[in-house]
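Asks: can't give you the sequence, but here's the structure:
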């Protein structure tokens, strides 16, 4: 069994610390687990029930968008109209991968071809992690969130090992690897859906002090704390960095030059999906350019690249 550090009891906390509110730090739960577990397996049914209970409590459910454990988590949450998020991996070269499950339909989704970036997405989207039985993919995900919980201990995201089978694995780690007290202490174990809920509530109470801290930058997705909206200065810094590395790169320079030879100014150009704005900057040398870009990040980069552009971006 993982050894957890003592948690405060509810009756030892001040009344204001006991109050549940919409401002809680843990809002999204990421499920990791095997894609090959069938729907009639007890593990599948247990994950389905856990996701249902969590969704009823207002938590959004995040998973990798595949079959097995991932679909169980989605279906359980959707059964009570809960919020669901899938982070897909769509590789171009990998030979052994189950792929996107078309039956795993979520409210939100993202798709990546890079496995590591996809894993990072699952980690950043989740405020807590439920790690179920799985293969090497689950092992890699578990190792990453376990390490992050130790590295950011104090405002860390809880790692919940789901199932009795974890006993032997954790004992082996403690016996044969170099596992310190904090590494043992950041792990929880649950064998029922109700225990998952209780652990999340307890961890929330333990790290309430983190709600007063504000995090931003690349590491903000690894800790629990107050959300920080990107400021204009941050967007400018991102745009400046992008400009330094990619300035002047046209997506389709030959096509742009052909277009400019055919359409004589004065002309008005609508650039849909502006991206970083290189094409808009090139076209704005002769034309009046209006850009549409749904990504706030790229909209700010485009404005940096092409100050003259007229943005109709919904911000």
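Replies: The structure has been received and is ready for your questions. Just so you know, these numbers come straight off a predicted model, no measurement behind them.
Asks: please count neighbours and contacts with C-alpha atoms only from this point.
Replies: Noted.
Asks: buried stuff in stretch 50-65?
Replies: Buried positions in stretch 50-65, judged by neighbour count with 16 or more other CA atoms under 10 Å: 50-56, 59-65.
Asks: contact partners of that stretch?
Replies: 26-32, 70-74, 76-89, 100-101, 104-106, 122, 125-126, 192-194, 196-197 (CA atoms under 8 Å, 6 or more residues apart in numbering).
Asks: this is the other structure I want to compare:
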């Protein structure tokens, strides 16, 4: 008998898709445990309950950002101070992205994230902060005008990727490296449609790019084409310009592919069923 009271064939106890046997078979049913009045609250911290919280984070994120429009995610260190040149470059990036018609998405924290949000907000644009629950963080910065706070990194990362038409990555630490390489990996493996990815700061990122071109490429663990995913510059204006131009180019390429697919389908439908079979011998004979 299953947990739902339905007869089961075969050996074992089935609870939905899960098969239980031997000492794994519970002594009570799901309904009994649900309706029991003397249970403790440990279930609030169990994995099945976490799944519900994870689901809620995706639902809230999708709901808040679905109508965001064109956006670019900007990454960088939370430790950068307002008097640092990187902070001022972050402000420029945020402002110029808004002027180019984009919303700005950051991790919502201090440092370069705050700078990009500040530039976007002061330019009158949408300044998004995707915060994360950490023991040493103090919530989203004051320049965020659309903020979402996440418990789980992977739910937050999905929002960075799903709603951005490009990434601009400024000098940062391990968190920035993580976001950079995850984005590169998703583009390289075609898990996402290719989008522009720019590193700002030759003196900071140049060593990494040299290592990729020598040790990594020469070792055969990446291809020459993989290096083309990343664009390196010192100029915030050039970074924004590259994102805008490359995003338009990718959109045009995708539109052309879709138009070609529609035209091919229309030709097949116009030819009627069996048309390919009729034409194939003629084509082969002509060859």
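Replies: It's in. Everything numeric here is computed off the predicted structure, so don't read it as measured data.
Asks: picking up where we left off before, inside strands: which ones of the contacts of stretch 50-65 of structure 1?
Replies: The strands, defined by DSSP state E, take in 28, 29, 30, 31, 32, 84, 85, 86, 87, 88, 89 from the contacts of stretch 50-65 of structure 1.
Asks: trace the third one over to structure 2, please.
Replies: This means residue 30 of structure 1. Under the alignment (TM-score structural alignment), residue 30 of structure 1 pairs with residue 73 of structure 2.
Asks: could you count how many residues lie near that match?
Replies: Residue 73 of structure 2: 26 surrounding residues under other CA atoms under 10 Å.
Asks: assign the closest residue to it other than its chain neighbours to helix, strand or coil.
Replies: Of all residues not flanking residue 73 of structure 2 in the chain, residue 105 sits nearest, at 4.5 Å (CA to CA, 6 or more residues apart in numbering). Under the three-state scheme (DSSP: H, G, I helix; E, B strand; the rest coil), residue 105 of structure 2 adopts strand.
Asks: and the counterpart of residue 211 of structure 1 in structure 2, how far is that from residue 191 of structure 2?
Replies: Using TM-score structural alignment, the partner of residue 211 of structure 1 in structure 2 is residue 255. According to CA to CA, to the nearest Å, residue 255 of structure 2 stands 19 Å off from residue 191 of structure 2.
Asks: likewise for residue 251 of structure 2?
Replies: Where residue 191 of structure 2 is concerned, residue 251 of structure 2 sits at a distance of 17 Å (CA to CA).
Asks: for these two, indicate the residue with more neighbours.
Replies: Neighbour tally, residue 251 of structure 2 and residue 191, criterion other CA under 10 Å: the higher count belongs to residue 251, 16 against 10.
Asks: ok, the residue nearest to residue 140 of structure 2 when sequence neighbours are not counted to residue 86 of structure 2 distance?
Replies: The shortest distance from residue 140 of structure 2 to any non-neighbouring residue, by CA to CA, 6+ apart, is to residue 108 (4.6 Å). According to CA to CA, residue 108 of structure 2 stands 17 Å off from residue 86 of structure 2.
Asks: list the contacts of the match of residue 30 of structure 1.
Replies: Counting by CA under 8 Å, 6+ apart, residue 73 of structure 2 has contacts 104, 105, 106, 160, 161, 164, 165, 166, 167, 168.
Asks: and the fourth one, what's its match in structure 1?
Replies: With TM-score structural alignment as the criterion, residue 160 of structure 2 lines up with residue 122 in structure 1.
Asks: now the third one
Replies: Taking TM-score structural alignment as the alignment basis, one finds that residue 106 of structure 2 is matched in structure 1 by residue 63.
Asks: helices of the stretch 51-200 of structure 1, residue ranges please.
Replies: With DSSP state H, counting those that start in this stretch applied, the stretch 51-200 of structure 1 shows helices at 69-78, 115-125, 136-151, 166-176, 181-185, 193-206, listed in chain order.
Asks: in JSON lines: these, plus mean neighbour count and distance to residue 278 of structure 1.
Replies: Compiled in JSON lines, the helices of the stretch 51-200 of structure 1 are given as follows (neighbours: other CA atoms under 10 Å; distance: least, CA to CA, whole Å):
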{"stretch": "helix 69-78", "mean neighbour count": "28", "distance to residue 278 of structure 1": "39"}
{"stretch": "helix 115-125", "mean neighbour count": "19", "distance to residue 278 of structure 1": "25"}
{"stretch": "helix 136-151", "mean neighbour count": "17", "distance to residue 278 of structure 1": "36"}
{"stretch": "helix 166-176", "mean neighbour count": "13", "distance to residue 278 of structure 1": "51"}
{"stretch": "helix 181-185", "mean neighbour count": "16", "distance to residue 278 of structure 1": "47"}
{"stretch": "helix 193-206", "mean neighbour count": "18", "distance to residue 278 of structure 1": "45"}
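Asks: between these, which one is nearest to residue 95 of structure 1?
Replies: Of all the helices of the stretch 51-200 of structure 1, helix 115-125 sits nearest to residue 95 of structure 1, with 13.1 Å by CA to CA.
Asks: separation between residue 202 of structure 2 and residue 166 of structure 2?
Replies: As for residue 202 of structure 2, its distance to residue 166 of structure 2 is 19 Å (criterion: CA to CA).
Asks: which one's more surrounded, the two?
Replies: Legend: neighbour count by other CA under 10 Å for residue 202 of structure 2 and residue 166, higher for residue 166 (25 against 15).
Asks: how far does the helix or strand harbouring residue 235 of structure 1 sit from the chain's center?
Replies: Element membership for residue 235 of structure 1, per DSSP states H and E: helix 232-246. Counting by CA atoms, centre = their mean, to the nearest Å, helix 232-246 of structure 1 is centred 23 Å from the centre of its parent chain.
Asks: contacts for it, please.
Replies: By CA under 8 Å, 6+ apart, helix 232-246 of structure 1 touches 297, 300, 301, 302, 304, 305.
Asks: which one in structure 1 is aligned with residue 132 of structure 2?
Replies: Per TM-score structural alignment, residue 132 of structure 2 is aligned with residue 89.
Asks: perfect, I'm done here.
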